[in-house]
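**Student:** Prediction below, plus the sequence it came from.
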Amino acid sequence: MRRSLTLFAAALLVAGLFSVVVPAPPAGAAACATPWSASTVYNGGAVVSRGGHNWSAKWWTQNETPGSAAVWADQGACGGGTPTPGCDHPNWVAGQWYATGSIVRYTDGNYYIAVHDNPGYDPVISTWYWDPYACGGGGGPTDPPDPGGFVVSQAQFDQMFPGRNSFYSYSGLTTAIAAFPAFAGTGSDTVRKQEAAAFLANVNHETGGLVYIVEQNTANYPHYCDASQPYGCPAGQAAYYGRGPIQLSWNFNYKAAGDALGINLLNDPWQVERNASVAWKTALWYWMTQNGPGTMTPHAAMVNSRGFGETIRSINGSLECNGGNPGQVQSRINAYQRFTQILGVAPGGNLSC
């Protein structure tokens, strides 16, 4: 589960105030990229060559020299040959200590690099890792995903949600994604776009097209306090109603999400309806870490090609799947198919649950 310090480190990384050690690529020189130019503006992910090495920009930069500025990550010698990183890295073990630069093989079969010492945080949901490590040929370590590189553009987002509430801002979403870099950042370009479309389709259904910030049936509000929990309902009996893109509800969910995000949502659940970034983070927290009534997280369903239907099962399967409410299921599917069309990607199979 994510710690608040991870969010702090991720924020510093994005802001350019914090640098990490990236292990050098395995021996073997790749072709040299375009030579670095002091006057050129480079965005995160740009690759240049200087001094016989290729360098990758971690964030926006201009007139900062590769080899002397922290913004540039050394990608190794260039000039010939293609590096073929090995795949003989150990399996990730939860709770085991990993030092900066450690490369582990996760349960999804992909390899991840620790960007900071950590006590075995989950690579898929933790900002302590970058992904993926392209072993067996393909260029070696990659830099962290740039929030500005989200597979859904601002224009596409606006096309998906033409009548959205201004609270649900695109910038709030991309800020939240920085805390969950594996979201729409794992697998092929197709998989990434399918996951983004799947998340936004479910969000579309839960909020009426990103219109509703809070649950509309106020009569339900007092029902979301599980008084049997040891921490109770300190914000009040009726304080834990549905809020945000996936309509987070119940005191235990606010407690778990708050603990994971480093935000005191148990005592102040209203943050989810007042802060767009917090709202999006709670939705991504659920998407990335919770099975719900399903058997896997929605993230796992998409990156492991289990189909959009399994994301429905994980979000509201106990009420909608297996014939429970086919109309609601079809509403989600329709949105998913529309969003994948906007992104120019096939929806894949197993759409229903």
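**Tutor:** Received, thanks.
**Student:** drop to CA atoms for contacts and neighbour counts, all remaining ones
**Tutor:** Fine.
**Student:** roughly how far apart are Ala335 and Ala155?
**Tutor:** Separation of Ala335 from Ala155 (CA to CA, to the nearest Å): 17 Å.
**Student:** Can you pick out the residue with more neighbours from these two?
**Tutor:** Ala335 (21 against 10; other CA atoms under 10 Å).
**Student:** quick one: secondary structure of the nearest residue to that one once chain neighbours are set aside?
**Tutor:** Counting by CA to CA, 6 or more residues apart in numbering, Ala335 lies nearest to Ala201, which is 5.1 Å off, once chain neighbours are set aside. The three-state assignment at Ala201 reads helix, by DSSP: H, G, I helix; E, B strand; the rest coil.
**Student:** Was I right to think Ala201 contacts Thr340?
**Tutor:** No: under the criterion of CA atoms under 8 Å, Ala201 makes no contact with Thr340, lying 9.4 Å away.
**Student:** Looking only at neighbour counts, state which of the two leads.
**Tutor:** Taking other CA under 10 Å, Ala201 and Thr340 do not tie; Ala201 has more neighbours (25 against 21).
**Student:** For that one, give me its contacts.
**Tutor:** Ala201 sits next to 332-333, 335-336, 339 when contact means CA atoms under 8 Å, 6 or more residues apart in numbering.
**Student:** for comparison:
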Amino acid sequence: MSRHRIAAFLLTLALAIGLGVTFQPTASAAPACAAAWSSGTVYVGGNTASYNGDNWQAKWWTQGDTPGGSVGVWTDQGACGGGGGGTTPPAGSCNYPAWVAGTNYSAGAIVQYSNGLYYQATHDNPGYDPTISTWYWSPYTCTGGGGGTTPPSSGGFPVSEAQFNQMFPSRNSFYTYSGLIAALSAYPQFATTGSSTVQAQEAAAFLANVSHETGGLVYITEIDQSGNYCASESYGCPAGTYAYYGRGPMQLSWNFNYKAAGDALGVDLLDNPSLVQTDAAISWKTALWYWDTQTGPGTMTAHNAMVNGAGFGETIRSINGSVECNGANTAEMQDRVNKYESYAAILGVSPGGNLTC
């Protein structure tokens, strides 16, 4: 460097010091944010998601476990910028009530925690800590408004709350509409596959069958609980020999169904079968688990029966075909059909063909 350039540099440096300018090394740009973490999304080891301005990487399979939470399934990858974005709500844009320990919250309630962030109850709970009980709470992106008891949006679910109440005028208060909506994330293909007519038909078919199983969503548990629903599986019946009687909208029965449903939903139902009769969202999820994944005595799942055109009759076969189909009990079968036709009419769609089995 020439003497003239050195002199110019020193003069510039002196002026900068005199003006209070601080020289900082150029910071490298933060990596782009991955897609924002969602409580309803299933992540496997190696998947990344952004949350609160950081990218996080899953260590193993997870659903509903908040990054940075007590479960320890997520590794913090550091700050990110742009891209998918985190879930930190804009400050001051909402006025939801502060969370209070020990207060009973229904699914859908929105609260502000002491960390300044907002959380929405995904399951009814007696005031569990939103940052610890990630099964009961999910982060909520605040976009304005107020009030803390707005139910979760039904999204594209074909049945409105008013129609749900019309279908079940005498239902037990346990079977909440918000509990059903909260459960939909477990099986996103339910009532979202095919045309809008097919989606409404599937919703009506599902609700008609659970109505039959529960006397119009009146019964949470089986009336006769003396039956032995304990099959000789390797894991046995840790909750008790007679603990696996029918519960919930689909009257989930038998130890192997509680084990399989619990494994699929990430909940230990084998040891805690009573959750199906005390947690509305879990209860609805077990019904959706059977509907979407089990063929029962039939040859296809009830979901596939409705979306692939096999008809309502095949849903009966998948649920209780060995008892009601092929002329075995036409009165019970017809009761399901009648309910389905009634619910389809409420939703304004044709019930389609192949109604019986």
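**Tutor:** Yep, that arrived. Since the structure is predicted, the reported quantities are computational estimates derived from the model, not experimental observations.
**Student:** And the TM-score between them?
**Tutor:** For these two chains in superposition, a TM-score of 0.60 is obtained (TM-score structural alignment, normalised by the length of the first structure); 224 aligned residues with a CA RMSD of 2.6 Å.
**Student:** just to revisit the earlier point, now the contacts of Ala201 of the first structure in JSON lines, with distance to Tyr254 of the first structure and secondary structure?
**Tutor:** Compiled in JSON lines, the contacts of Ala201 of the first structure are given as follows (distance: CA to CA, whole Å; DSSP: H, G, I helix; E, B strand; the rest coil):
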{"residue": "Arg332", "distance to Tyr254 of the first structure": "25", "secondary structure": "helix"}
{"residue": "Ile333", "distance to Tyr254 of the first structure": "28", "secondary structure": "helix"}
{"residue": "Ala335", "distance to Tyr254 of the first structure": "27", "secondary structure": "helix"}
{"residue": "Tyr336", "distance to Tyr254 of the first structure": "27", "secondary structure": "helix"}
{"residue": "Phe339", "distance to Tyr254 of the first structure": "29", "secondary structure": "helix"}
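**Student:** sorry, back to before: now for the residue nearest to Ala335 of the first structure: what does it line up with in the second structure?
**Tutor:** Using TM-score structural alignment, the equivalent of Ala201 of the first structure in the second structure is Ala208.
**Student:** Check the second structure and tell me which residue is nearest its centre.
**Tutor:** Ser185 (3.5 Å; CA atoms, centre = their mean).
**Student:** Tell me if I'm right that that residue and Gly40 touch.
**Tutor:** Yes: in this structure Ser185 of the second structure lies within contact range of Gly40 using CA under 8 Å: 5.4 Å.
**Student:** Identify the contacts common to those two.
**Tutor:** With CA under 8 Å, 6+ apart as the test, Ser185 of the second structure and Gly40 reach no residue in common.
**Student:** so the helix or strand containing Tyr112 of the first structure corresponds to what in the second structure?
**Tutor:** In this structure, Tyr112 of the first structure is located in strand 111-114 according to DSSP states H and E. Residue correspondence for strand 111-114 of the first structure in the second structure, counting by TM-score structural alignment: none.
**Student:** For that strand, name the packing helices and strands.
**Tutor:** Secondary structure elements in contact with strand 111-114 of the first structure, counted by 3 or more CA pairs under 8 Å, 6 or more residues apart in numbering; DSSP states H and E, are strand 103-105, strand 129-130.
**Student:** which stretches of the stretch 51-200 of the second structure form strands?
**Tutor:** 54-58, 74-79, 110-112, 118-121, 137-140 (DSSP state E, counting those that start in this stretch).
**Student:** would you turn these into a markdown table with mean neighbour count?
**Tutor:** Output for the strands of the stretch 51-200 of the second structure, formatted as a markdown table (neighbours: other CA atoms under 10 Å):
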| stretch | mean neighbour count |
| --- | --- |
| strand 54-58 | 24 |
| strand 74-79 | 16 |
| strand 110-112 | 26 |
| strand 118-121 | 26 |
| strand 137-140 | 24 |
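**Student:** Let me know which of those strands is the nearest to Gly216 of the second structure.
**Tutor:** Closest to Gly216 of the second structure of those is strand 118-121 (CA to CA; 26.3 Å).
**Student:** residues in the first structure matched by the closest one, start to end?
**Tutor:** Going by TM-score structural alignment, strand 118-121 of the second structure lines up with nothing in the first structure.
**Student:** residue in the first structure matching the residue nearest to the centre of the second structure?
**Tutor:** Checking TM-score structural alignment: Ser185 of the second structure goes with Ala178.
**Student:** In the second structure, what range does stretch 288-300 of the first structure match?
**Tutor:** Under the criterion TM-score structural alignment, stretch 288-300 of the first structure matches residues 292-304.
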